[in-house]
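Chemist: Sequence and predicted model, in that order:
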Amino acid sequence: MMIAGRRILLVIGGGIAAYKSLELIRRLRERGATVRAVMTPAACQFITPLSVGALTADRVFTDLFDREDEHDVGHIRLAREADLIVAAPATADLLAKMANGLANDLASTILLAAKVPVLVAPAMNPAMWQHPATRRNVAQLAGDGVAFVGPNSGAMAEAGEAGEGRMAEPLEIVAAIERRLSVASGPLAGKSVLITSGPTHEPIDPVRYIANRSSGKQGHAIAAAAARAGARVTLVSGPVTIPDPAGVRVLRVETAREMLQAVEAALPADVAIMAAAVADWRVASGSGQKIKKDGSGKPPALSLAENPDILATVGTLAEGRPCLVVGFAAETQNLIDNARAKLQRKGADFIVANDVSPETGVMGGDANTVRLVSRDGVEDWPTLSKEDVAERLVAVIAAKLADSGE
């Protein structure tokens, strides 16, 4: 089994869902894992260290200032003597401490000292889960490489309360642990990957904008594939209607200039994949009010300005350039010639070229036919789902990094 012989450090937070951690320990141990448990003071109000210790067959750790353990810096030792740290339940308070680097008890100190992968299973009231502060903390943790399982939707402990916030079931968490341990040894483990996705919207006035038909499906699929390969992924997304990929830090923007600012703020990175369909132009001076017809039958004159070239900005950085820079070329004619020119002009290492003529159905569709263009030549790929294109591209990137010793 994936977890047989693996060392799991279980951090039990203070919520009613703490009772599920007992079943989680049993499921892990029956699969051959070694489980050590750390309980927050609040967790001890819901279940006892005695019951947890009976299931782990080990001492349960609760006190940061325990003389017996801390004489050899026990919180550091606990953080390092594990293959994976699992926080279940992870309360809103525990997530906030993790996201902001607070360390005022044993559990939060261990999490701050951790150099091994971390998986959290959030559990809290739906209003707390949806609160903007929690959403910011979750986004920060995802960007830091923390993996999530759940929360699920359903009835809460409070009478009449229901919604998203229930801790994932023990077997769901076991499956997530197996995936996380697999990712920890994935081909992009330890690498940071920056990805752009979706369209940009360039405002004309408060109700109109210049845009394109990009759905963001390909960029989001690449972000998900990179995360599954073990990378720490930051996804800068234009306005899309598809869900965020799991385990990925997402920064949402509207315009090309906002996207550039977000990309520059997210650097440095080992790999940059610029998959967004950025609008080439914007209105030079957008109107603060809705532009009205004037009765002349003539459209208003719109003066356009060129947007910044995000791919060229990243690809030609004098300092801090990612080891690999990947761009996309969405063309309706002269596909390979245009892709080769883009490769040279923008300082990219690879260009993923695809024909987006209307008859292909690529824009907004679920399949893609691409050609991978590099200085070594052109590699033709068959028509694949966008998820399969993403997996194949991530494999190419991982192999290139390995070959270069990065």
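Modeler: Ah, there it is.
Chemist: make it CA atoms for all contacts and neighbour counts henceforth
Modeler: Fine.
Chemist: What about Ile195, how many residues nearby?
Modeler: As a burial measure, Ile195 scores 25 neighbours (other C-alpha atoms under 10 Å).
Chemist: And here is the other one:
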Amino acid sequence: MWNKRVLYPAIAGVVALAVFFLYQLHQLQDRFKTRLPQVLPGLQIADARFGYFPSPTLALSQLDYQAPGWNFSAQQVIARFSWFSLFSLSPQIKQIELYGGTIAPLNLNIVSLTLDHIDQSYNLAELSLTAESVENNRLHLTALAQRFANGVALHQLQLNVEMAQGYFLNNRDITLSAEKLSLSQQQTQWQMVLQQGLLNQLPLESAVLHYTPNNIADNHESKPHFTLQLQQNGGILAINGQQQAQGNFLALRGKRLSLSPLLEFLQLPVLLSGVSDFSGSARFNDGVLTNGDLTLNISKAELNGLNLLDLISQYFPIRQGAKKYADRVATPFEQVSAALSWNQAVLNLNKLSAQGKDLNLSGSGEMSLSDFNCRFELRLSPNIVGYSQYQLPVRLFGPCRSPQYQVSVDKRLENQLKNLLREKLRERSE
């Protein structure tokens, strides 16, 4: 038989503990439903309910949060506690799961989001996000999320995007890794800063994005616009974008940028490599640069896929210069300037001018963006005193990665070459 002096206090203790738990659960339910909207103005919660097994959970239903230019909603958010944490006056959330959410204007339907191993100060957690866009593009993100005053920092970021249809800048799959990516809101502007990243195989030292959503102030409506600056191997790419009635307009500017990594990321043939300064503009719609124009100045350049020095040495006496590059399917130039434009079908090389130690080049042409076949009309001239006035017409055609060529020697050039040969023979005989 239980001793009454033991039994009654035990019963009283159990009742007190149960009352304490119920009080805690009631306080938590009230706290999350009433105080969260105070912390996040614009947040609305339809309902909050507690569950007890297998662990204490708080389920928030039909959340809706609105910020300038943004709208976030979710069918349900579940916060999980440990039983032990309920003994404290401030029970700690250990895990948060979100289902059935959407983010506008990104057109993302969030399939699932999990914040796990949340620290006691709610500043650090492991983040896992899987989402799908309205176009059925899939997104998966993992990172160590760290909260700060007006935003969040994502450490050891891994982001993968799979395009269901269409391409983003000629890529169907996008992979981004970064040591750190931070996202913050500054008044009506959003800022994103990336450090030490890799976009597919394109290395990024840093990236800074400022985005201003649609804003109406003083009866004046401003269209969404952004600025993006990338640093890559010591070079800088700056993009200013603005939403217009005809689509998104981009102003492009590059300084000391290596061309090869950019062309490889765009899945374009690396026909010309080197370090480039450029400027231009483009229209951007549905992940595609639909049309635009660029003016480029390239130093330490190489025309890849064809040894033009070897070709011209068959007609002019520059064999010593050509011999240095005999084992390379490329033609070096000290300086190249080019003007190009494009639409969704064709990239037009409107003007090309190149200067090298042994060879100068000028010309124009086009590249098909469906099969990357090239058609270029070039004129080659030896960079030798007494020969620079002679120009050898060459037509390049076929796949840009390894084009074929045809030399067009007209009657005038043929006579010039014959006269040149006679003069050289006369000089040797004297």
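Modeler: Good, I have the coordinates. Predicted model, so just to flag it, every value in this text is computed and none were measured.
Chemist: Just give the TM-score of the two.
Modeler: Scored against TM-score structural alignment, normalised by the length of the first structure, the superposed chains reach a TM-score of 0.28; 205 aligned residues with a C-alpha RMSD of 7.5 Å.
Chemist: need the contact list for Asn348 of the second structure.
Modeler: 340-342, 364-367 (C-alpha atoms under 8 Å, 6 or more residues apart in numbering).
Chemist: For the residues you listed, work out which two are farthest apart.
Modeler: Trp342 and Ser364 (13.5 Å; C-alpha to C-alpha).
Chemist: Return the member of the contacts of Asn348 of the second structure nearest to Arg428 of the second structure.
Modeler: Ser364 (38.5 Å).
Chemist: SS state for that closest one?
Modeler: Secondary structure, DSSP: H, G, I helix; E, B strand; the rest coil: Ser364 of the second structure is strand.
Chemist: contacting residues for it?
Modeler: Contacts of Ser364 of the second structure by C-alpha under 8 Å, 6+ apart are 348-352, 376-378.
Chemist: So which residues of the stretch 251-400 of the second structure form strands?
Modeler: 272-285, 288-304, 330-342, 346-355, 359-368, 373-382, 392-399 (DSSP state E, counting those that start in this stretch).
Chemist: And the next helix or strand past the shortest one?
Modeler: Scanning forward in sequence from strand 392-399 of the second structure by DSSP states H and E, the next helix or strand is strand 404-407.
Chemist: which residues sit against that following strand?
Modeler: 392-398.
Chemist: ok so, going back, most neighbours among the contacts of Asn348 of the second structure, which one?
Modeler: Busiest of the contacts of Asn348 of the second structure [other C-alpha under 10 Å] is Met367, holding 22 neighbours.
Chemist: so Ala10 of the second structure sits in a strand?
Modeler: No. Under three-state DSSP, Ala10 of the second structure sits outside any strand and is assigned helix.
Chemist: if I look at it, how far off is Lys4 of the second structure?
Modeler: From Ala10 of the second structure over to Lys4 of the second structure the distance is 10 Å, taken as C-alpha to C-alpha, to the nearest Å.
Chemist: what do you get for Thr295 of the second structure?
Modeler: Counting by C-alpha to C-alpha, the separation of Thr295 of the second structure from Lys4 of the second structure is 95 Å.
Chemist: Neighbour count: the two, which is higher?
Modeler: A direct count of neighbours by other C-alpha under 10 Å for Thr295 of the second structure and Lys4 places Thr295 higher, at 17 against 9.
Chemist: which other helices and strands contact the helix or strand that contains Gly163 of the first structure?
Modeler: Using DSSP H and E, Gly163 of the first structure maps to strand 162-166. Under the contact criterion of 3 or more C-alpha pairs under 8 Å, 6 or more residues apart in numbering; DSSP states H and E, strand 162-166 of the first structure touches helix 126-130, strand 152-155.
Chemist: which other helices and strands contact the shortest one?
Modeler: It refers to strand 152-155 of the first structure. By 3+ C-alpha pairs under 8 Å, 6+ apart, strand 152-155 of the first structure packs against strand 162-166.
Chemist: in the strand it packs on, what's buried?
Modeler: 162, 164-166 (16 or more other C-alpha atoms under 10 Å).
Chemist: Just put the residues you listed in CSV and tack on distance to Ile336 of the first structure.
Modeler: CSV is the format used below for those (distance: C-alpha to C-alpha, whole Å):
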residue, distance to Ile336 of the first structure
Ala162, 54
Glu164, 47
Gly165, 49
Arg166, 50
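Chemist: From the contacts of Ser364 of the second structure, pick the one nearest Val77 of the second structure.
Modeler: Nearest to Val77 of the second structure among the contacts of Ser364 of the second structure, with distances taken as C-alpha to C-alpha, is Asn348, at 52.4 Å.
Chemist: Now that closest one: closest residue in space that isn't a chain neighbour?
Modeler: Excluding the flanking residues, the one nearest Asn348 of the second structure by C-alpha to C-alpha, 6 or more residues apart in numbering is Glu366, at 4.3 Å.
Chemist: do you know how far the one you found is from Leu181 of the second structure?
Modeler: 39 Å.
Chemist: related to what we said a few turns ago, so which of the strands of the stretch 251-400 of the second structure is nearest Ala16 of the second structure?
Modeler: Nearest to Ala16 of the second structure, of the strands of the stretch 251-400 of the second structure and by C-alpha to C-alpha, is strand 272-285 at 63.9 Å.
Chemist: Now do the closest one: which elements does it pack against?
Modeler: strand 247-258, helix 259-265, strand 288-304.
Chemist: Dump the ones you listed into CSV; add distance to Gln29 of the second structure as well.
Modeler: Listed next are those as CSV, based on distance: least, C-alpha to C-alpha, whole Å:
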stretch, distance to Gln29 of the second structure
strand 247-258, 45
helix 259-265, 50
strand 288-304, 48
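Chemist: Quick one, which of the ones you listed gets closest to Ser133 of the second structure.
Modeler: Per C-alpha to C-alpha, nearest to Ser133 of the second structure of those: strand 288-304, 17.0 Å.
Chemist: what angle sits between the closest one and strand 346-355?
Modeler: Inter-element angle recorded for strand 288-304 of the second structure and strand 346-355: 30 degrees (by axes from the mean of the first three to the mean of the last three C-alpha atoms, to 10 degrees).
Chemist: And for Ser362 of the second structure, the neighbour number?
Modeler: Counted with other C-alpha under 10 Å, the neighbours of Ser362 of the second structure add up to 19.
Chemist: Which residue, other than its chain neighbours, is closest to it?
Modeler: Distances taken as C-alpha to C-alpha, 6+ apart place Ser353 nearest to Ser362 of the second structure, at 4.5 Å, with adjacent residues excluded.
Chemist: And for Trp281 of the first structure?
Modeler: Glu306 (4.5 Å).
Chemist: and that neighbour, how far is that from Val394 of the first structure?
Modeler: Counting by C-alpha to C-alpha, the gap from Glu306 of the first structure to Val394 of the first structure is 31 Å.
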